[in-house]
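> Need the 3D shape of this:
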Amino acid sequence: MGGTQMHGPYAPFFEEDGVERCRGTDIDVRALVAGLPSGVKDGLRYREVPWSRFCGPYGTADEVPDHLDALRSDGEAADRGLRGLDSDLWHQGGTYAPAALAAPFLVRIAAGSARRRAEILWMLGATARRPHFGDGSRAGLLQTTSPGGMYDTHGYPAHWTVEAVRGVLAADASLLLPLLDDPVPEVRRASCYVLAAAATAPGISAALRDRLAVEDVPEVRASLVPAIAQRARDHHDPRSAAAWARTLWADPGRPAEIRVSAAVAWLALVDDPVPGALLEALADTVTGDVARVMDAVPWIRDVDAGGAGLSRCLVQMLGTDARDVLGIDAAPWPGGDPFA
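Now for the predicted structure:
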C-alpha cells in the first residue's frame, strides 16, 4: 500500500497521478457497487458480479464467490471461506478492490445468520478503513480515510475501495443497526466498529448513543465511545463531540473504562493542549484490568494487537506526559509501518 506509481494489471486504465480519468467507469469499484441491483444483493447472486475485473493481494478475485459459498456453510467449510476471503480482500492492513464487491453480500450474510457473524463484521470494519499501521496518534486514531491517494500493490486506488465499502455500510445501515442489540457481546463490539466507518447515513449516531445508555459489558461500552466520536469527527461537529467526551472523562461516577475511552476520544477529536485534569483522570483510572478492557476496543487493538494497545496509544498521544499515567519512562513509541 502507498505511493502513486501506477503498475500491474491496472496500468492500462490509469495515468500517472491521474486516477480521475477512470472515475465513474466500469473500472471504478465505487460506481459498480453503487449500481448493483437490489435483487442481486438481496438474492446473494454474487456470481453475477464481474470479479475477474479486479485483483486481490495475490491475483484475480475469481475464487471469491466460492469463498462466499463456503462461508454460508457450517463447520470447517465456513472457516475455509473466512480464511479465503481474508486472503483475497485484505492484506497487511490494506483493502483491495474485491472487498467492495463482497461488502453488500457480507452484510447480508451477517445479518441473516448468527454463524460467523462477529468474524464477518470484523472483516467489514477492517476493509472500510485506511491502513492504520499502529497509528494511535491524536490525528490518526480516528482517521478513516487517507488524506491523499493510496494505491494497492497492483496500482488500484485503495481509497476508492475504502469509499465504496463505506458507501455499502451506509446504504445497508438498516441491516447493521439491529446488530448493536445482538446477544453476543463480541458482535455488538464489532458492530460499533463497522457502523462508525459508514458513510453519511441517518440514525447511526443516535443508535450508538442509545446503546451506550443501556450497555453493561465493559468492552462494548468502551467501544461505543470511539464509535460515537468517529461519527462526529467524520460527519458532524467534532467540537460538540469533544465537549461530550470531556463530560465523560471528567465524571468520577462513570465506569473507569468509559472515562479512559472518552479521554482517548477527546484527545483524538481536538488538538488542544492536554489539560492536567485529563492526565489526573487517566492516572486514576488506568489499571491493569482497565488496560485489558481497552485493548479489546477495536481502535486500540488496531494500534497494537499484542495487548499493548492502550499503552502505545497513550504514549503516541501524550509523549513523555504518559509517564504520569503509565508509570514508565515514556519515550516516544516506535511507530510507522510494521511491515517496513
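
> Going by C-alpha atoms from here, please, whenever you check contacts or count neighbours.
Noted.

> Just the strands from the chain, written as ranges.
Ranges of strands within the chain are 55-56, 59-60, 90-91, 94-95, based on DSSP state E.

> Of those, flag the one that's most buried.
Ranked by mean neighbour count, the strands of the chain are led by strand 94-95 with a mean of 28 (mean count of other C-alpha atoms under 10 Å).

> what's that strand packed up against?
Applying 3 or more C-alpha pairs under 8 Å, 6 or more residues apart in numbering; DSSP states H and E, we find strand 94-95 packed against helix 117-127, helix 158-171.

> Measure how far that strand is from the centre of its chain, please.
Distance of strand 94-95 from its chain centroid, counting by C-alpha atoms, centre = their mean, to the nearest Å, is 11 Å.

> Need the contact partners of it.
1, 89, 126-131, 152, 158, 161-162 (C-alpha atoms under 8 Å, 6 or more residues apart in numbering).

> Output those as CSV; include the columns neighbour count and distance to Leu32.
Shown next, in CSV, are these (neighbours: other C-alpha atoms under 10 Å; distance: C-alpha to C-alpha, whole Å):
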residue, neighbour count, distance to Leu32
Met1, 20, 22
Leu89, 27, 17
Ala126, 24, 21
Thr127, 30, 17
Ala128, 32, 17
Arg129, 26, 19
Arg130, 22, 20
Pro131, 25, 23
Asp152, 24, 18
Ala158, 26, 15
Thr161, 29, 11
Val162, 28, 14
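
> now those in a markdown table, with distance to Val286?
Below are the contacts of strand 94-95 laid out as a markdown table (distance: C-alpha to C-alpha, whole Å):
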| residue | distance to Val286 |
| --- | --- |
| Met1 | 35 |
| Leu89 | 36 |
| Ala126 | 27 |
| Thr127 | 30 |
| Ala128 | 30 |
| Arg129 | 28 |
| Arg130 | 28 |
| Pro131 | 28 |
| Asp152 | 38 |
| Ala158 | 37 |
| Thr161 | 37 |
| Val162 | 34 |
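
> Tell me the one among those residues nearest to Arg45.
Arg45 lies nearest to Leu89 out of the contacts of strand 94-95, by C-alpha to C-alpha, at 18.4 Å.

> To compare with the earlier structure, here is another sequence to fold:
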Amino acid sequence: MAQGDWVPDEADQPWLPDFDVRTLVAGLPHGPVSLDDPRLAVLNDHGAPLAEIRAAMQGLGDDDPTAVWKALTALGWRVCSDGNTAVSGAVLVPSLIRIAADRAFAYRIGVLQLVGDLARTDGLRMEMRPWMLRAAQPVPVYDHSGYQENWSVDAVRVMVGRDARLLIDLLGDDDPAVRGLAAYVLVTALPVIEELTGTLRSMLDVEGDPAVRMILVICLAQHDRELDRVPEALEWTQALWSDAEAPLEIRLGGATAWLNLTTAAVPPQLQRLRDEVPMSDVIELARHLPWISWLTDETGGLEAWWRRQFDEARLD
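The predicted model follows:
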C-alpha cells in the first residue's frame, strides 16, 4: 500500500460492509473463475446480478463483432459504471486478461481498458490533478450499490498481480495500443512488482511509438509512487520535461507525471512548456492516454484537461 492510500479508522467502521470481497478473492484458485461458483453468490447482493454479468461475458464469444462490442459495452456498465469499480469486477479479471491475450479477438484494446479502469478507484477523478497516478485513493469511496469501492479495487489489483506474467508478455505485442494498455494495467498489480521498473525502462528505450512512450513515462512514475519513491520520481520526471532536446512525448509524459505526483505550485519553466507546445500536438498524444480515455468523446475535453493540469492541485 502506497503512502497516502486510505486506511479505515474508527470513524469509518459503521460504514464498512460486512462482506469483504478481498477475502473472497484470496480464497479463489488462480486462473479464470466460473460465475457459477457457489462462493460467488454473495456478489448478487452488491450491484448487478451475476446473471447479467454472465450474459455479457458470454457475449464476448459471439461470432458477430457488433454483438461482441455490445456485450463489452454492457459489461462495462455493469462492473465499471461512471468509473466506479463494482464488487464483482475482480472475479472477471483472469478471464478478461486471457481474452485480451488472444490475438484473434477484435476488441483487445477495449478489454484491457476495462481491466485497467477496474483497477483504479473512482476512475473519472483521474482527469483532475493530482489524481491520475492514484490506483487507490486517500478517501473512502462507495460504488453505486453502496459497497466499499476501495476494497473492490484492491481485489482487482490482486487478480492483476496473479496474471502479471501474461501482461508482461503483452508489453511486446505487435499492436502499440495493446502495449500501452498492458503497461496501464500492470502498474496497478498487487503485490507491487519492484522489478517492473527495469522492464518498463527497457521498453521505453526501444519503443518506437510516441504515444506508447508517453504512456510508459507516466506508468513508470505511477509505479514509483506505488513503491513510495515519489521524491525520486519527481526528480526524474522534472529532468524529462525540462530537457529541451528530448522528444515531445517524453517531455509531455514527464510533465503530466510530475503534475500528478505533487500538489506543489507549477514552476515557471513548466508553465513555459505549456505555453510553447501547440495544443494540437498535446491533443494528438493525450488522446491515447488510457487514464483519461473518456475525454476523447467530449468536445474540448482533452484541451480542458491539459489546461486544468496547471491549476492548483487539491486532495479533498
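
> between the strands of structure 1, which gets nearest to Gln230 of structure 1?
Closest approach to Gln230 of structure 1 among the strands of structure 1 (C-alpha to C-alpha): strand 94-95, 19.6 Å.

> Relative to structure 2, which residues correspond to the closest one?
Taken onto structure 2 by TM-score structural alignment, strand 94-95 of structure 1 occupies residues 84-85 there.

> Save the strands of structure 1 as JSON lines, and put in distance to Ala199 of structure 1 too.
Output for the strands of structure 1, formatted as JSON lines (distance: least, C-alpha to C-alpha, whole Å):
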{"stretch": "strand 55-56", "distance to Ala199 of structure 1": "23"}
{"stretch": "strand 59-60", "distance to Ala199 of structure 1": "27"}
{"stretch": "strand 90-91", "distance to Ala199 of structure 1": "20"}
{"stretch": "strand 94-95", "distance to Ala199 of structure 1": "16"}
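
> And these: which comes nearest Val168 of structure 1?
Closest approach to Val168 of structure 1 among those is made by strand 94-95 (14.5 Å; C-alpha to C-alpha).

> The closest one vs structure 2, average distance?
On superposition with structure 2, the mean distance recorded for strand 94-95 of structure 1 (mean C-alpha distance after the TM-score superposition for structure 1) is 0.9 Å.

> where do the helices sit along the stretch 151-300 of structure 2?
Under the criterion DSSP state H, counting those that start in this stretch, the stretch 151-300 of structure 2 carries helices at the ranges 164-170, 176-186, 196-206, 210-226, 230-241, 248-259, 268-276, 279-286.

> Ala71 of structure 2: which of the ones you listed is closest?
Using C-alpha to C-alpha, the helices of the stretch 151-300 of structure 2 put helix 176-186 closest to Ala71 of structure 2, at 20.0 Å.

> before we move on, the earlier item: let me have the helices and strands packed on strand 94-95 of structure 1 in JSON lines, extended by distance to Asp251 of structure 1.
Shown next, in JSON lines, are those (distance: least, C-alpha to C-alpha, whole Å):
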{"stretch": "helix 117-127", "distance to Asp251 of structure 1": "30"}
{"stretch": "helix 158-171", "distance to Asp251 of structure 1": "33"}
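
> so of those helices, which one's packed in deepest?
Neighbour counts (mean count of other C-alpha under 10 Å) averaged over each of these peak at helix 158-171, with a mean of 26.

> who's in contact with that helix?
In this structure, residues lying in contact with helix 158-171 of structure 1 by C-alpha under 8 Å, 6+ apart are 1, 28-30, 33-34, 94-97, 99-100, 103-104, 107, 124, 127-130, 145-146, 149-152, 176, 194-195, 197-201.

> Structure 1: which residue goes with Ala233 of structure 2?
Mapped onto structure 1 by TM-score structural alignment, Ala233 of structure 2 lines up with Ala241.

> pretty sure its match contacts Ala227?
No - at 11.1 Å, Ala241 of structure 1 and Ala227 do not qualify as touching, with contact defined as C-alpha atoms under 8 Å.

> quick one: which of these two has more around it?
The neighbour comparison of Ala241 of structure 1 against Ala227 (other C-alpha atoms under 10 Å) goes to Ala227, with 27 against 21.

> Who are the contact partners of the aligned partner of that one in structure 2?
In structure 2, Ala227 of structure 1 lines up with Cys219, judged by TM-score structural alignment. Listed by C-alpha under 8 Å, 6+ apart, the contact set of Cys219 of structure 2 reads 183-184, 187.

> Considering these, which is situated nearest to Arg274 of structure 2?
Of all the contacts of Cys219 of structure 2, Arg274 of structure 2 sits closest to Tyr184, with 24.5 Å by C-alpha to C-alpha.

> which one is the aligned partner of the closest one in structure 1 nearest to, not counting chain neighbours?
By TM-score structural alignment, Tyr184 of structure 2 lines up with Tyr193 in structure 1. Sequence neighbours aside, Gly125 is the residue nearest to Tyr193 of structure 1 in space, at 5.7 Å (criterion: C-alpha to C-alpha, 6 or more residues apart in numbering).
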